[in-house]
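Chemist: Only the shape, not the letters, is given here:
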């Protein structure tokens, strides 16, 4: 007779430090409450995210901010060390992302949406989708140092909202479901507040100083769709041969 089943392992991977906090930290906090091990990964260290510091200096700052945020959650933080504004879909990139899938061995992956306002997000989405498929193919070699073995299965794959929920033309992007994050929303803001350098960058580059308030407004809008205070929206990748049952929603529902 077998013992209790281990909680599913979660890999959340997006382009830059703070992307995960903005788009799905409330859900990650709920998953941690349900006993799921969580790895938070970023493709880059945010090396273009400053008007004052050089790339190496700001990258060091933003890695530490991401590490502190993940530590608050009790999650592991990993950076794949791509460079800002330079992520592209090629074989070397696929191998690097496949290796992180094999090393973390997730049951469920949350990543960037296929359509968003910038290329780094869209390239991340494509590479993660490919890596989830490639990771279970034993003959696909990542050519990385000390490679992990192939995974046993293709994980459940989910995409977060694009920024403001729209495509390049400002038209709404469909989502499959919204999760109620009301109980973890304030904690989500605390994680996001770890990224102080990004708030300063947005003030300088985009004329925005509503880092936390903007997050609150968008989460409130998504929550209103299902009659709760705060929510986060997701779309599931159900194409062949990815799993089609909604594991994420089942986990949050208990």
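Modeler: That came in fine, so what should we check first? As the structure is a computational prediction, the values presented were derived from the model and not from experiment.

Chemist: For the rest of this, base every contact and every neighbour count on C-alpha atoms.
Modeler: Noted.

Chemist: how close does residue 24 get to residue 139?
Modeler: According to C-alpha to C-alpha, to the nearest Å, residue 24 and residue 139 sit 33 Å apart.

Chemist: can you check residue 91 too?
Modeler: Residue 91 is 14 Å from residue 139, by C-alpha to C-alpha.

Chemist: picking up where we left off before, so residue 24 and residue 139 - more neighbours on which side?
Modeler: Using other C-alpha atoms under 10 Å as the criterion, residue 24 and residue 139 rank with residue 24 on top: 24 against 9.

Chemist: how about the more buried one, secondary structure?
Modeler: State at residue 24, reduced to three classes by DSSP: H, G, I helix; E, B strand; the rest coil: helix.

Chemist: What are the neighbouring residues in contact with the closest residue to it other than its chain neighbours?
Modeler: The shortest distance from residue 24 to any non-neighbouring residue, by C-alpha to C-alpha, 6 or more residues apart in numbering, is to residue 232 (6.4 Å). Counting by C-alpha atoms under 8 Å, 6 or more residues apart in numbering, residue 232 makes contact with 23-24, 26-27, 160-161, 178-181, 219, 222-223.

Chemist: mind giving me JSON lines with these and columns for secondary structure?
Modeler: Output for those, formatted as JSON lines (three-state DSSP):
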{"residue": "23", "secondary structure": "helix"}
{"residue": "24", "secondary structure": "helix"}
{"residue": "26", "secondary structure": "helix"}
{"residue": "27", "secondary structure": "helix"}
{"residue": "160", "secondary structure": "strand"}
{"residue": "161", "secondary structure": "coil"}
{"residue": "178", "secondary structure": "strand"}
{"residue": "179", "secondary structure": "strand"}
{"residue": "180", "secondary structure": "strand"}
{"residue": "181", "secondary structure": "coil"}
{"residue": "219", "secondary structure": "helix"}
{"residue": "222", "secondary structure": "helix"}
{"residue": "223", "secondary structure": "helix"}
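
Chemist: Put this next to the first one:
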């Protein structure tokens, strides 16, 4: 394969479970890619219809869709939603079809999604949907939608689980690459602040406040590991036939772990 920096399509897609997931997990890296001229997209499986202790599902979903659009606008990105429902995301035929069609329309060359193990099953199910769509969307017969020029299996990266902790072992996940987002932390915080409805929800259900400060604390932890102020961490999917070069490291630098020997 030619150098990954020469990819014909420069389109990044963050495909995650809920509005605000991208802003917590990978918005700093998306901001850096956008600065390099990459087209950026944020997609969620659900509109966040369970994200309130007081509002009915469609009312809070309408609010959270608008928050997703507003946050994406800070980045200069397009927001998409599969319109599945919170705590009901399942890897099955119809949802898989919607994910493949989304990827077909966007034709990403770089994808961010949830890790295989995370604190809630919506995230773990989206992990499977993203893997399926990333592999399947370039197959001509996989979707009735037109196949855009340059469509190919994209680079695929898994974001940190929430708080960077494996929910089964409790141990901090070891990433394959960390990306310095020190210069982007204010705009990342601005994007997360667009999700104002979630402050009261997180206080009510999760027992936590100041979700922006929580994001910063984890970003600072990853930054300390990198030797910078703030960072985001990822694990690259290396399975056949996904790209094996580390495009994030090539484009943005960052500390490698197990791939230092390359």
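Modeler: All right, it came through fine. All of these numbers come straight from a predicted model, not from anything done at the bench.

Chemist: name the element the residue nearest to residue 24 of the first structure belongs to?
Modeler: Assigned by DSSP states H and E, residue 232 of the first structure falls within strand 231-236.

Chemist: immediately after that strand, which helix or strand?
Modeler: Per DSSP H and E, the first helix or strand lying C-terminal to strand 231-236 of the first structure is helix 247-253.

Chemist: mean deviation of that next one from the second structure?
Modeler: Following superposition, helix 247-253 of the first structure is found to deviate from the second structure by 1.9 Å on average (mean C-alpha distance after the TM-score superposition for the first structure).

Chemist: Mind listing what's buried along that helix?
Modeler: By 16 or more other C-alpha atoms under 10 Å, the buried positions in helix 247-253 of the first structure come out as 247, 248, 252.

Chemist: so who does the second one touch?
Modeler: Under the criterion of C-alpha under 8 Å, 6+ apart, the contact partners of residue 248 of the first structure comprise residue 108.

Chemist: re earlier: and the residue nearest to residue 24 of the first structure? What does it align with in the second structure?
Modeler: Here residue 232 of the first structure is matched to residue 232 in the second structure, going by TM-score structural alignment.

Chemist: any idea how far residue 12 of the first structure is from residue 140 of the first structure?
Modeler: As judged by C-alpha to C-alpha, residue 12 of the first structure and residue 140 of the first structure stand 23 Å apart.

Chemist: Neighbour count for these two, which is higher?
Modeler: residue 12 (24 against 12).

Chemist: Which residue numbers in the second structure does the strand or helix carrying that one align to?
Modeler: Assessed by DSSP H and E, residue 12 of the first structure sits inside strand 10-14. Aligned using TM-score structural alignment, strand 10-14 of the first structure spans residues 12-16 in the second structure.

Chemist: One more: stretch 68-77 of the first structure?
Modeler: So stretch 68-77 of the first structure sits over residues 70-79 in the second structure, by TM-score structural alignment.

Chemist: ok, back up a step: what is the mean deviation of the strand holding residue 232 of the first structure from its aligned residues in the second structure?
Modeler: Mean for strand 231-236 of the first structure is 0.3 Å (mean C-alpha distance after the TM-score superposition for the first structure).

Chemist: centre of the chain versus that strand, how much separation?
Modeler: Mean-position distance between strand 231-236 of the first structure and its chain equals 12 Å (C-alpha atoms, centre = their mean, to the nearest Å).

Chemist: Then stretch 134-145 of the second structure?
Modeler: Worked out by C-alpha atoms, centre = their mean, stretch 134-145 of the second structure lies 21 Å from the chain centre.

Chemist: same deal with stretch 37-53 of the second structure?
Modeler: In terms of C-alpha atoms, centre = their mean, the gap separating the centre of stretch 37-53 of the second structure from the centre of its chain is 9 Å.

Chemist: now do stretch 116-136 of the second structure
Modeler: 11 Å.

Chemist: residue range for that stretch in the first structure?
Modeler: Aligned by TM-score structural alignment, stretch 116-136 of the second structure falls on residues 114-134 of the first structure.

Chemist: what residues does the matching stretch touch?
Modeler: Stretch 114-134 of the first structure is contacted from outside by 14-15, 43, 84-89, 93-95, 97-98, 101, 111-113, 140, 154-155, 157, 159, 162-163, 166-168, using C-alpha under 8 Å, 6+ apart.

Chemist: Filter those residues down to the buried ones.
Modeler: Going by neighbour count (16+ other C-alpha under 10 Å), those have 14-15, 43, 84, 87-88, 93-95, 97-98, 101, 111-113, 154-155, 157, 159, 162-163, 166-167 buried.

Chemist: Isn't residue 180 of the second structure up against residue 231?
Modeler: Yes: assessed by C-alpha atoms under 8 Å, residue 180 of the second structure is found in contact with residue 231 at 4.4 Å.

Chemist: the more surrounded of the two?
Modeler: More neighbours surround residue 231 than the other of residue 180 of the second structure and residue 231, with 29 against 25 (other C-alpha under 10 Å).

Chemist: Report how many residues lie close to residue 245 of the first structure.
Modeler: 11.

Chemist: what's the distance between it and residue 235 of the first structure?
Modeler: 12 Å.

Chemist: Tell me how far the closest residue to residue 210 of the second structure other than its chain neighbours lies from residue 20 of the second structure.
Modeler: Sequence neighbours aside, residue 199 is the residue nearest to residue 210 of the second structure in space, at 7.0 Å (criterion: C-alpha to C-alpha, 6+ apart). As for residue 199 of the second structure, its distance to residue 20 of the second structure is 11 Å (criterion: C-alpha to C-alpha).

Chemist: what ranges do the strands span in the stretch 51-200 of the second structure?
Modeler: Taking DSSP state E, counting those that start in this stretch, the strands of the stretch 51-200 of the second structure run over residues 78-81, 110-113, 155-159, 177-180.

Chemist: Can you name every helix or strand that the second one contacts?
Modeler: Helices and strands in packing contact with strand 110-113 of the second structure are listed as strand 11-16, helix 121-136, strand 155-159; criterion 3 or more C-alpha pairs under 8 Å, 6 or more residues apart in numbering; DSSP states H and E.

Chemist: how big is the offset of the second one relative to the first structure?
Modeler: Pointing back at helix 121-136 of the second structure there. Mean deviation of helix 121-136 of the second structure from its aligned counterpart in the first structure after superposition (mean C-alpha distance after the TM-score superposition for the first structure): 0.6 Å.
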